[in-house]
Structure formats: C-alpha cells, structure tokens
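Trainee: pasting the sequence and the predicted coordinates here, then a few questions.
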Amino acid sequence: MTHTLNQPRNSTKSSSFRVDLQGLRALAVLLVMCYHIWFSKVSGGVDIFLMLSAFFLTSSTARRISRGERPPLITGWLHRFSRLIPQAAVVIVSVVVAAWIILPSTRWLELIDQSKASLFYQQNWYLANHQVDYYAFNTSSASPLQHFWSLSVQGQIFILWPVVLAFSVLIWKLFFSRFNFAWVAGAFFSAVFIGSLAFSINITANNQQVAYFHTGARLWEFALGSLLALALPWLSTLPEKIRRIAGWAGMITIVASGAVLDVQGQFPGFMALIPTMAAALIIAAPATRAWANPSGVLSLKPLVKLGDLSYGMYLWHWPMLVFYLEVSGNQKASFLAGTLLIAASIAASWCTTRFVEKPVIAWQNNLAFPHWMPSTGLKAISQIAVVAIGLGIASLSVTAWENNVEHRRALAASQTATDNPGATAPEDWDPAPAALTLPLATELADEWQTPGNPCAGSNNPDDERIMFCEQGGNFDGSPDLVMLGDSHMQHWSAAAAAAMEESGGSWILVFHPGCRYGSDADRDEAECANFQDAAEEYVADLAPKMVLTTASKTVAAPDEYLRSPGEQETIVDHYAEAIQPFLDAGSQVIAMRDTPRYTYSIPECVDSNPSHLEACDGSAHEALAQINPVQEFLAQHDYGQQVVSLDMTGLLCPEGVCKAVIGNVSTYLDDSHLSKTFVLSAKRQFAEAFKKATGWQ
C-alpha cells in the first residue's frame, strides 16, 4: 500500500485502514489551500503530510515484518513512484504549457529548471540553493511549481526510509532478535529524530529560507511519524478518555496553528513540533467513529472523499492560484475567487485521479500473465514502464519548451545591427516586423555590466569592505576616471568605460549594489556604511582626474503623502560632504542624474505587449523632478568647473516620454536598471554628453 498525500485507493476496504486518517489528510490539505489562497501564509498542514507519510510507510512495513516477510526495497520503490508520478507528470505538463502561454519569457529559464527539478524530486534543493523565500508571494516571484518542494522531500524519504527499515531488520535479526522489532527500529528513528531536530533548530535560527526546504531539517518529522507507528500499539492501551481529550486538543491545535504560529520566521525548527504532535494526538485517539472522538468527525464521508483526492488537490491548487493572480493582476484572491479556485482544484484532482491514476493502478494490478511467467517480476516491469512513460512525457514537454528558447536565441543571433540599432536609430527608422526586441527576456542575466577586469596592482583596494572593483584602459599613474556608487552607477559603466578607452584613457569602477554613495539613508546597513567609508578613502588616495557618481535619487511610486515620484526626486543626502575628499585631492566630480524607475518590469511588459510597446512607456513629468536636483545643488555651491552635471534624461525620455524600447532594444533589464545592450548602443551619445560636461578630450 502506497501511503502519501493521496493514499490509498483500494485500501479503504482493508480492515487495518483508518478512514479517519483520510479525513485528517483532507483537513490538512484544506488548511494548506485556504492559507495559501486567502492569507498568503503557510498553515503547517504540509508538516502533517510529511509525518503521516512516514507513519503509513512504517506501519505497513512493520505489519509485513510481523508476518515474517522481508521489507521491500526495489519493489517498494517502484510501487510508490508508479503511483506518484502519473498525476505529478500531468500537473507538470499542464504548468509547462500554461507558463509557456501565460507567463512572460523573463521567467521561462527558471521554470524550465524548476520543471526538471520537480520531475526528479529535487525541487527542494533547487529552492534552497537559490535562496527562494517561500513566503514572498507575489506574481513577479512565485513559481507555479514551488510547492513541489514538499513532494521532493517526500520522494527522497520514500527512497531512504525503506533502507533504514531494512537495516533495522538486519540489525534486529543479527543481534537483538529476542527483543521486539519496534524497540530496535525505534532506537534508529529516535537517533534520526534527535539529530535532525537539533540540526533543524540550528539552521532555522541561522538561515530559515534554506532550512524550510532542507531535507535534513525535515527528517525528524518523518522520524516522528515512524516512532508513532511503532508506539501506537502501546499508546492504544492508555485510557480512552485521555486519548479522546488529547485528540480534540490536537484537532483544535491543527486548525489554529496557521493563524497563531509564526511559520515564516520559525519553521521548521522546534515550532513545527506543534502541528505534527497535534496530528500525533489525533492518530493516537480512539479510532472508533463515535461523535465523541475526533475520528467521528474525520470519518465523515465528504472528508474521506476529499482525503482520497488530497494528493491531486495539493498538486493543482498552487499553480492555479499563481496563474489566476498573473492573469487577473490581483495581489490576492477574493473570497469568491478563492472559493472557485478550491472548487477547481478539487475538480482537477478528481479528473486526474479518476482518469489517470486509477486506470494506471488498475492496469498494473490486472495485467494477465501466462502461468509460467513470474508475475512479481513482470509487475515490476509494468511499474517501471509507468514511471518511464510519466517521466518521458513530462520531459518531452520541458524539452520542447527549451527548444523554443534555443530557436529564439538563434533567430536573435542572426539579426543584423540594422534590426536592433538601439540609441543609434534614426528618427525615421522602422523595425522589420519579424525582428525580435533585444535583449531577449530569457537572456537578462547577461545584461548586468562589469566591462573590465578585476582591479589589480596598485589599483587593488586590498580592503575587504570593497567587494566589487573593475578596471580597464591604459594606466599611466592615477586613473583618468573612477565610477563610484551603486548599481545605478554600474548600469552606465559600459558606456563610460568605452568613452574612456576610445580616447586612450583609463577607468575604475567601484560599486556596491543597493548602496548609494553619500547617502546616509543607505548607511543604515552596516555593509553599506563600511563600503562608503572604504570607498571614500580608496578613491581619495587614487586622486583620479575625474570621479563619476550618481548625485540624485529617484523613486518608483508615490509616497504616503501622495507625492509623485518626480516630486520626490532629490539630491543624495550629504552629497556635498561625501565628495569633498575628492575635491581636496584635486579630482573633478561629475554629478550624474539618476535614471527613472518603474513600478513594473520593463522586459516583462514588453514581452506581454509586443504590438503595443507604448503601454510600457513612462512619463518623464511623473518620474522626474521638473528641475534637475543636481542643477539646483550646483547653483547653491560655488564649485566652478570642479563639479559638473551629467544628465542623460534626454536619451532615455525623448520629448518627455521615457521609452521602454528604443531602436528595437529594451532600455531596461528590470524595473530600474538599464540593459547592457541599450547602454552599449548609446555609447556615442554618452561620450558626447560626457565630453561636453567635463571638457575631456
């Protein structure tokens, strides 16, 4: 009998099967769905699923051992995965097709990787390695396959747990056969429980995002289920009244856990003991269906039926929610929309259970073999075929998606410079209808700019507080230009570097993402404060001819006083004090105006509106101050030509319209950073503006 989120089908006829635990599955999955859909939270229901899966696996294995049978390994693995994979494969194929059609291509590569990880039970490690915040639910980051993390953990345990049980049997028979098997296996699972729980508490305290997906941090939940399975015969001898009261307490705790517990900050450490121990109290409660017992409620036919569908309900609800929010543009589902999503998830689960899972199981169970053929071996072959077909069909859909991405890359590579002139496009230029806009939304990871080589020799900061330093050009003493700031300085670096190198000069780029030089507001973060202190000393000691910094600060959205982003643009706080050491060293400071910011991703908007690119444009009047704050700053200080202004707004926002696409090139790689492709196309305009401002030749 395969016991997981959807189990079992035929086992409801078994005298050893407890229908109330199907109801417990239904309760857990309904809590998961409700908290995901309406509260953007996690309920603890998944922890119950994980514990239950080990409870059933250990119970069934213990019964086999009590009958003198060996615990199954290969046949057990095939039995479980041949039942798990068909529905999972259908969901993955459906998500691939829907994402291909609905989601912007900025998210395709990640979803292709996640599809493979989900299909082969590695999604939890993918999410852990990529530091995905499971709780940061929004349409720009939530993956429709994110929920496969728990199924991946469960699949890994379904491989490991039979090995642990088989090893326990071996040790029991060799050394402790005079004892009950439960004591030997219990010792193993107790060690796993203690070790994993200690690890879980530690990693949750230090890196909760990784802990949430880490198999090692979840092993104790499975060990708890196994310990409960082994101890249940003894627990059943306790007074019925005590078990009944404890069971109701467990029921109340499970329902309330999601609302009361800080799942986001404290799971899966010791706090996850609360829902799992609550479920254990329900399992240990009297199993009779009397209304006085929790099992009486959990054995209600509707709950039992939903328990049969719980695996599919879990599989379907999350991608349906993600796609609904993406299409609707809503941040949350309303009560009506959420109710419809739950109903749709139940309906989809019924369909895949009725028309995919059950026929596959029936086919495996009812295969007719000649009397001279070993039925066990041939049944294993049929299970291998089910696993292979399921994995194969899902893999084909992912491969087709990958091939589409590669085809678009090939088309983009075959385009000529006249198809994507970017900033050099003449006013009367008209793109070819078939020409793709560059950069492709799938290639944005390559659009961050680091145009040179790591700083070396006398230019090496040799200060661990400066983590990002690049250099280029011909050095003869001090550098001609130092670019200093955050990622908004970085995104002009390719053009500035080209301007210096083409005139025979040298340059250095020193930056720290999210750390605007001169800004006290950014110094609240210790790492940023350290960078600013180190960078000030480093650049002043270099005494370059010029220092280029971003001098104004733009924002994307209205503030609490309903001031527009343009009304909020201002000079960097403490900018005068920040640049004074460079002026004292004899450097000319180039105070550059910040670029406009958007509340949405430009490439995603362009990808979604290929025929109406103007829908992605912004208004310079809304995004930027009417008077450049840098000009106002210079008017208030007597710097002469030692501090000059550089403003590229005219390039980005011709005639007051901040363009999402110029010359068939996307200007931004996200909502606030310029794409390398566009910046390189604008290097002539940048060089002209730079020389005009500074007098550099």
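Mentor: In hand now; what should we look at?
Trainee: contacts, neighbours, all on C-alpha from now
Mentor: Noted.
Trainee: in the lengthiest helix in the chain, what's buried?
Mentor: Longest helix in the chain by number of residues (criterion: DSSP state H): helix 375-414. Residues of helix 375-414 classed as buried by neighbour count (16 or more other C-alpha atoms under 10 Å): 379-380, 382-384, 386-387, 389-391, 393-395, 397-398, 401, 405, 409, 412.
Trainee: do stretch 544-561 as well
Mentor: By neighbour count on 16+ other C-alpha under 10 Å, the buried set for stretch 544-561 is 544-557.
Trainee: and for stretch 21-41?
Mentor: When burial is assessed from 16+ other C-alpha under 10 Å, stretch 21-41 yields the following buried residues: 21-37, 40-41.
Trainee: can you give me the helices for the stretch 501-650 of the chain?
Mentor: All helices of the stretch 501-650 of the chain, identified by DSSP state H, counting those that start in this stretch, fall at 526-542, 565-568, 575-584, 602-608, 620-623, 629-635, 649-652.
Trainee: now mean neighbour count and distance to residue 103 too, for the ones you listed, in CSV please.
Mentor: Supplementary listing: the helices of the stretch 501-650 of the chain in CSV, determined by neighbours: other C-alpha atoms under 10 Å; distance: least, C-alpha to C-alpha, whole Å:
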stretch, mean neighbour count, distance to residue 103
helix 526-542, 18, 35
helix 565-568, 20, 28
helix 575-584, 17, 42
helix 602-608, 22, 8
helix 620-623, 21, 27
helix 629-635, 17, 39
helix 649-652, 17, 27
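Trainee: looking at those helices, spot the one closest to residue 317.
Mentor: Residue 317 lies closest to helix 602-608 among the helices of the stretch 501-650 of the chain, at 24.6 Å (C-alpha to C-alpha).
Trainee: which elements pack onto the closest one?
Mentor: Helices and strands in packing contact with helix 602-608 are listed as strand 665-666; criterion 3 or more C-alpha pairs under 8 Å, 6 or more residues apart in numbering; DSSP states H and E.
Trainee: put this beside the first:
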Amino acid sequence: MAVVVYHFWPTHLSGGYVGVDVFFVISGFLITSHMFREVQKTGRLSLVKFWARRIRRLLPASIFVLLITLTGVFLWVPPTLWETTARQVAASGLYVQNWALASDAVDYSAQHNDATAVQHFWSLSVEEQFYVFWPLILLGLLYGASRLTKYFPDSPWASPRVAMIAGLSFVGAASFAWSIVSTAQDPSVAYFATPTRVWEFAGGALLALTLGERQLKGIPGNVLAWLGLGLVAFSALYYTSATPFPGWTAAVPVAGTMLVIAGAGSTGLTGPRHWLSRTPATFLGDVSYGIYLWHWPLLAICPFAFGQPLETAGKVGLFLAGIGLAWVTKVLIEDPLRTGAILRSNLRTYLIGAGAMATIVGLSFALAALAYAGEGVSTSARSQPCYGPGALNAANKCGSVAGQDAPAPGPALVAKQNTEPLYRGCQAGITAPEVVSCDLGVSAGQATATVAIVGDSHATAWFPAMDELAAARKWHVKTYTKSSCPATTARRILPSEKNEDGQRSCLAWNQKVNDALTADRSISTVFTAAYSTAYSFASPEGRTLQDPAVDGFEDAWRGWMAAGKRVVAFDDAPRTNGQSVPTCLAKNSGNALACALPRSKAYPGNTAIGRAGAAMVPEGVKQVSLREQFCDQKLCYPVVGSVIVFRDNSHISAEYSRALVPYISRQL
C-alpha cells in the first residue's frame, strides 16, 4: 500500500517506494522458510515442484493483467508510446523488466521516454529472478554441508541451517556492499539492478533461518514491532526522490520490516499484531498482489482514455477500482488456477506458463509493428519553399505554418529516434568519465577542413545538420558530446540529481575535451550547443564567476579561441510545453496548436548560451540563432511545414535538424 499511495500521491508519501523493499524482505523470509521446512522434512529440495508452485501462484494474474494492459494501450494510448510499451510488456512477460529499465537508464536516448503502463513490473521481475537463483544457492550450500558431513561429521558447519546462514550472510554482505557502491556511482541503474537488492531478500532469509517459528512476545515484542513500523513509516514519509537509494538508506525500511516480523508482541490493543490482524489488513494482504498489478496500468492508461489528467476524485476512484479488480482477479483467476486441475500437473504448468509468456511476447511484437502502420517516410521535396522552416517565411505565402499535408514521418516514427538514435554510441553517459567521439561528414583525408561539435545532448541533436553541412562543404567533423553536460567552465546543476557525481563528471569531461581540442591543431572551428535553460549554474571550486551561467560559456570559448580555433555557438532551441511533442501531436490529431507554446515562454530570459553568444560576437564568436525558423512573433510550433520539430520534449528531430541546414549555411 505504501507503493500504491506513493504512485497515486507522490508528494504526500514521498518515500512510499520503500514498500518494495519491505516486500523483498517479506518474500525472502517466507520463501526461505518454506524451502528450509521442506529440507527439514524430506532432506532435499525439489526445484521442479518449487518453481511450479511459483508459476501457479504468480503467472495467471500477471499474464491476465498484461493482456488487458496491451488491449488498453492499443485502444487509448497514442501510437508514439506503443513500441516502448511493447518492449517493456515483453520484458515484463519474461520477468526481465528491471533490466530493460536499467538499460534505458544508461541509454540517454531513452531517458526522456514516458513511463509505460508496465513499469511497475520491475520489482516483480526482481522477485521472479530471486525465485530462480535463490533455491540454486541454497542447493549449493546444502551440497557443501553434505560434503562437510562426509569428511568432518562433527563440524558445526556441516549443519544445513548453519551452512545456509553462513552462505547467505556472505551473499547478503556482498550485495549490500555492491548496493552502496553502485548507488553512489550510477544510481539510475542501481535502483533497478537485481544484485543491489539481493541483500534485502537475504535479510528476510536470515531471519527465517535464525528465528524459525519463534517470535518475541509480550511487551518486548510490542516494542520491537512498533519500532520496526516506525522505521518503515519514517522512511516512507521522509525519504524523497533525492534520497540515494537503494544503498545504505534502504537499510532503514529493511531493518524495520525485520523487526516487525521478529516482534510478534501481544494480541492486545497495544501491539501491532492486533491491528495488523484485523479484517481490513488481512483483506488487503490477500489481494495485495492484484492491487500491485492493477494500480499502475490504471494510472498510466486512464488519463489517455479520459482525455485529461487525473484529479483527486479520479485518483480515489481508480484507487478503489484497483482494489476491486484485485479481488475479482483473485476470486476468478488466481485461486481457481492455483488450486484447480488445469495446472495440477507440473509438466502442464511449465508448458502452459511458457505458452502464456510466449503469447505476451508475440502480442508485444504485434503492437510494436502496428505503431508504424500507415506512417510513411518523408516524401516532401526539401527544395519546396513551404517545406519545414520555409513555412514560417511570410514571403512564401504558405498559409498554415503546420503545412498542408500530414507530417511525414509521423509522430510514432519521429519518437522512434529516441529508442533508435541515428548516432548511437556517440555521446557519453551522464556520469561516464570517458570521452567518446565519432566522425561525421567526409573522411579526414578528403576534407578541406576539420571542425568539432561540443556540448550536451542538444549538441547531439544537431548531428544530422552537421553531417549534411559537412558533406556539402567537405568538412571532417569530430563530435564531443555528453549527456547533460554543456561545454562550460561553470558547475552545471540539475535539480533531479541526487548527488554531485554528475557535476564532477561534467567538469572533468570538459577539461578532457578542452585538452583534446587544444592539442588537435587540425581542428579549425568548434561548434557548440546546449540546453542551457535546463540547468542552473554555479562557480567552480577556487574561482568566482560574476554570472556563472554566462561567464562559464564565455570562459570555455575564450580558451578555444586562444588555441587558434574559431567558435560557432548555436542559440538555444525553444522550450516546449514539457510533453513529448510527438505524443502530444498523436493525442491531438488535427490540432497541432494544442502542442504549441507562446514564444515568450519558449525563449525565457535565462537562455545562457544565447546571451553568451550575443555578448561575444564583438570578440569573434559567430552566433547561429534560428528563432525565426522555430517561431513567429506569437508562437513556437511543434510542426512546421509538415515536419515535426521535436522528437521528444526538448530535442529537435533529425528531419528538422536537416531542414535547417540552408539557414545555418546562410548564417555561416
């Protein structure tokens, strides 16, 4: 319920995501208890039976919800989101969704994708992976104990319980250490990766092996359980998205959960046991799996189905609807299939489970294919006066700025540039220390000049234009770009960052790039661009900049100019209304103006790179400003001359980048 409330009202329960960690501890406790009792009773552990029980318990409801989710996405969600959703539904059906999200976390092109209707399956994927490898670890420990018994029959390590405790303690400690290191180095990946969560399962497992059936009763048990609930409540209430997680901070809800399990307390009104055993709590426990399965698809799909964002009344309705759907799913699907004759045979359970998962994957591929049905590629002649930015030129008398024809490529194909970038591998990650570089234009041997383009992902968005411009002018282009790292000597600050690793990485990267540019005498001109309105800026350590936002850019450029380079600075691209532009267009088919933004908001006063460029024109910097090719006097447009301007919520599309080549060339 902590997770569900957090998803519905994140500002009211900012740390509700710790409910996942509570769940992992409980899961580790219960599953290890079951397996250890089987070992005590039979002297062995049947993997075939164990996994079959897990399939019967978990797959019927999850496969059903995935099928309904696919249907809901097809009916109501814009096609721009189908491919990403389909990929994640397939990953969810195979229980590797957490790795799909971890992959997106390190792939900057995918970081701005909207959350899909199955994003919550990441924790279920971690759980299923736990169910696969945990019994294998226990079998290995049991085998080790049996070998010790053979050669050292009197050794205390030969006891299955002792062997399991020792082995799982090592696994848990290693995972906890890895979680701390990984969270500090790459928090986005650490959040979803299985190894960073194993210690939480291990905590519950060790509790099961040490406690057995015993719990602390009476007043001491009450104190222990209330303390545990307090720790969970504290983390749920006071943790935020800025809290480094999972790492050591996850130890608070994990320890709290372990204390609740260990401290049964009394059955009186003063103990948590009484309140957690009442019908409302046990009912929610019975349907908790279904609640978790249903709540996120409802939240993700219903705003599209209703055609408007959810207000408080709508969220309350969906919250209750999720509980109702969970109960119906349990009564009609979970319980009958778990206990009925259809899945009684282990072999039949495996076959039907595999078939159901294959069906989900197949339907996901079908949805992805349908996303682009009917969307043609661009056939417009770029030489036509009303193509692309030409539609904003009043002298061309084009009429509608959006163009007379539907955009080609359409929204879904343009959005695909986020998942299938044209220049993959040419941009360093947000915390990656290394400098990566690609070559555009003509080869160095054929070139009449060598230039470089430097900056953040908005510089990367200019690659299609630079590639075409360089081919026409016989330039060789070297690229130096890094996620969320503008080329400045100031510290750039992102509100979403949980620590200063990104700042330090960006400063170090800029220094390496500056060294490379200075040392490379073949580079005659440096082009640079940035999403400068996305950041705030501060002076670097040991220096004081009067206006860090502007002065940092100017410092970097003067350094390049001192090394004999010319500098060309692109002005900021206009801001959007914050939505993915292709998705907004798909939702508002035929009304592109619903996705437009007033020029005054699209170009706020804090366009740092624009101000720096204008200020340094007298010193020899060439500023390329294309505001008139994005906007008229009132609006900045999402579609201009039958070309979609943005591929997401801020980066210009490859088509519009190329369409701007004549205007860039003219200014140069």
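Mentor: Cool, got the structure. Model, not experiment: these values are computed from the prediction.
Trainee: about what we covered before: give me the next element, helix or strand, following the longest helix of the first structure.
Mentor: Heading C-terminal from helix 375-414 of the first structure, the first helix or strand you meet, by DSSP states H and E, is strand 453-454.
Trainee: after that following strand, next one along is what?
Mentor: Under the assignment DSSP H and E, the closest C-terminal helix or strand after strand 453-454 of the first structure is strand 468-473.
Trainee: picking that back up, mind checking the helices of the stretch 501-650 of the first structure for the one nearest to residue 115 of the first structure?
Mentor: Closest approach to residue 115 of the first structure among the helices of the stretch 501-650 of the first structure (C-alpha to C-alpha): helix 602-608, 20.7 Å.
Trainee: average distance between the closest one and the second structure?
Mentor: Its aligned residues in the second structure lie a mean 2.0 Å from helix 602-608 of the first structure after superposition (mean C-alpha distance after the TM-score superposition for the first structure).
Trainee: residues in the second structure aligned with that helix?
Mentor: The aligned range for helix 602-608 of the first structure in the second structure is 581-587, by TM-score structural alignment.
Trainee: show residues contacting that stretch.
Mentor: With C-alpha atoms under 8 Å, 6 or more residues apart in numbering as the test, stretch 581-587 of the second structure has contacts from 78-81, 411-412, 414-415, 591-592, 594-595, 638, 644, 646-649.
Trainee: just stretch 281-298 of the second structure next, same as before
Mentor: Defining contact as C-alpha under 8 Å, 6+ apart, one finds that stretch 281-298 of the second structure is touched by 1, 4, 7, 61-62, 65, 69, 117-121, 275-276, 318-319, 322-323, 325-327, 329-330.
Trainee: in ChimeraX, how would I select the buried members of these?
Mentor: Remark: buried members of the contacts of stretch 281-298 of the second structure, expressed as a ChimeraX selection using 16+ other C-alpha under 10 Å:
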select :4,7,61,62,65,69,117,118,119,120,121,318,319,322,323,325,326,327,329,330
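Trainee: just the ones of the contacts of stretch 281-298 of the second structure in helices?
Mentor: When helices are assigned by DSSP H, the members of these inside them are 4, 7, 61-62, 65, 69, 121, 275-276, 318-319, 322-323, 325-327, 329.
Trainee: over in the second structure, tell me which residue corresponds to residue 120 of the first structure.
Mentor: That one, residue 120 of the first structure, aligns with residue 94 by TM-score structural alignment.
Trainee: and what of residue 210 of the first structure?
Mentor: Taking TM-score structural alignment, the alignment pairs residue 210 of the first structure with residue 189 from the second structure.
Trainee: wait, that match sits on residue 102?
Mentor: Yes - taking C-alpha atoms under 8 Å as the contact criterion, residue 189 of the second structure and residue 102 are neighbours in contact, 4.7 Å apart.
Trainee: check contacts around the residue most central in space within the first structure.
Mentor: Nearest to the mean C-alpha position of the first structure, counting by C-alpha atoms, centre = their mean, stands residue 132 at 3.6 Å. Under the criterion of C-alpha under 8 Å, 6+ apart, the contact partners of residue 132 of the first structure comprise residue 209.
Trainee: between the two ends of stretch 633-647 of the first structure, how far is it?
Mentor: Using C-alpha to C-alpha, to the nearest Å, the end-to-end distance of stretch 633-647 of the first structure comes to 14 Å.
Trainee: then stretch 366-375 of the second structure?
Mentor: Looking at stretch 366-375 of the second structure, the gap from its leading to its trailing residue is 16 Å under the measure C-alpha to C-alpha.
Trainee: residues in contact with it?
Mentor: 70, 74, 79-80, 82-84, 86-87, 408-410, 412-413.
Trainee: switch to 6 Å and redo it
Mentor: Stretch 366-375 of the second structure has contacts (C-alpha atoms under 6 Å, 6 or more residues apart in numbering) with 79, 82, 83, 86, 410.
Trainee: okay, and the residue of the second structure positioned farthest from its centre sits in which element?
Mentor: Distance from the centre of the second structure peaks at residue 154, with 52.0 Å (C-alpha atoms, centre = their mean). Mapping residue 154 of the second structure onto the secondary structure by DSSP H and E places it in no helix or strand at all.
Trainee: ok, now the one 10 residues further on?
Mentor: Assigned by DSSP H and E, residue 164 of the second structure belongs to helix 160-185.
Trainee: quick one: buried residues of that helix?
Mentor: Judged by neighbour count using 16+ other C-alpha under 10 Å, the buried positions of helix 160-185 of the second structure are 160-165, 167-169, 171-172, 175-176, 178-185.
Trainee: how close does that helix sit to the first structure?
Mentor: In this overlay with the first structure, the average offset of helix 160-185 of the second structure from its partner residues is 3.3 Å by mean C-alpha distance after the TM-score superposition for the first structure.
Trainee: counting by contacts, list what that helix packs against.
Mentor: Other helices and strands packing on helix 160-185 of the second structure, by 3 or more C-alpha pairs under 6 Å, 6 or more residues apart in numbering; DSSP states H and E, are helix 121-151, helix 198-211.
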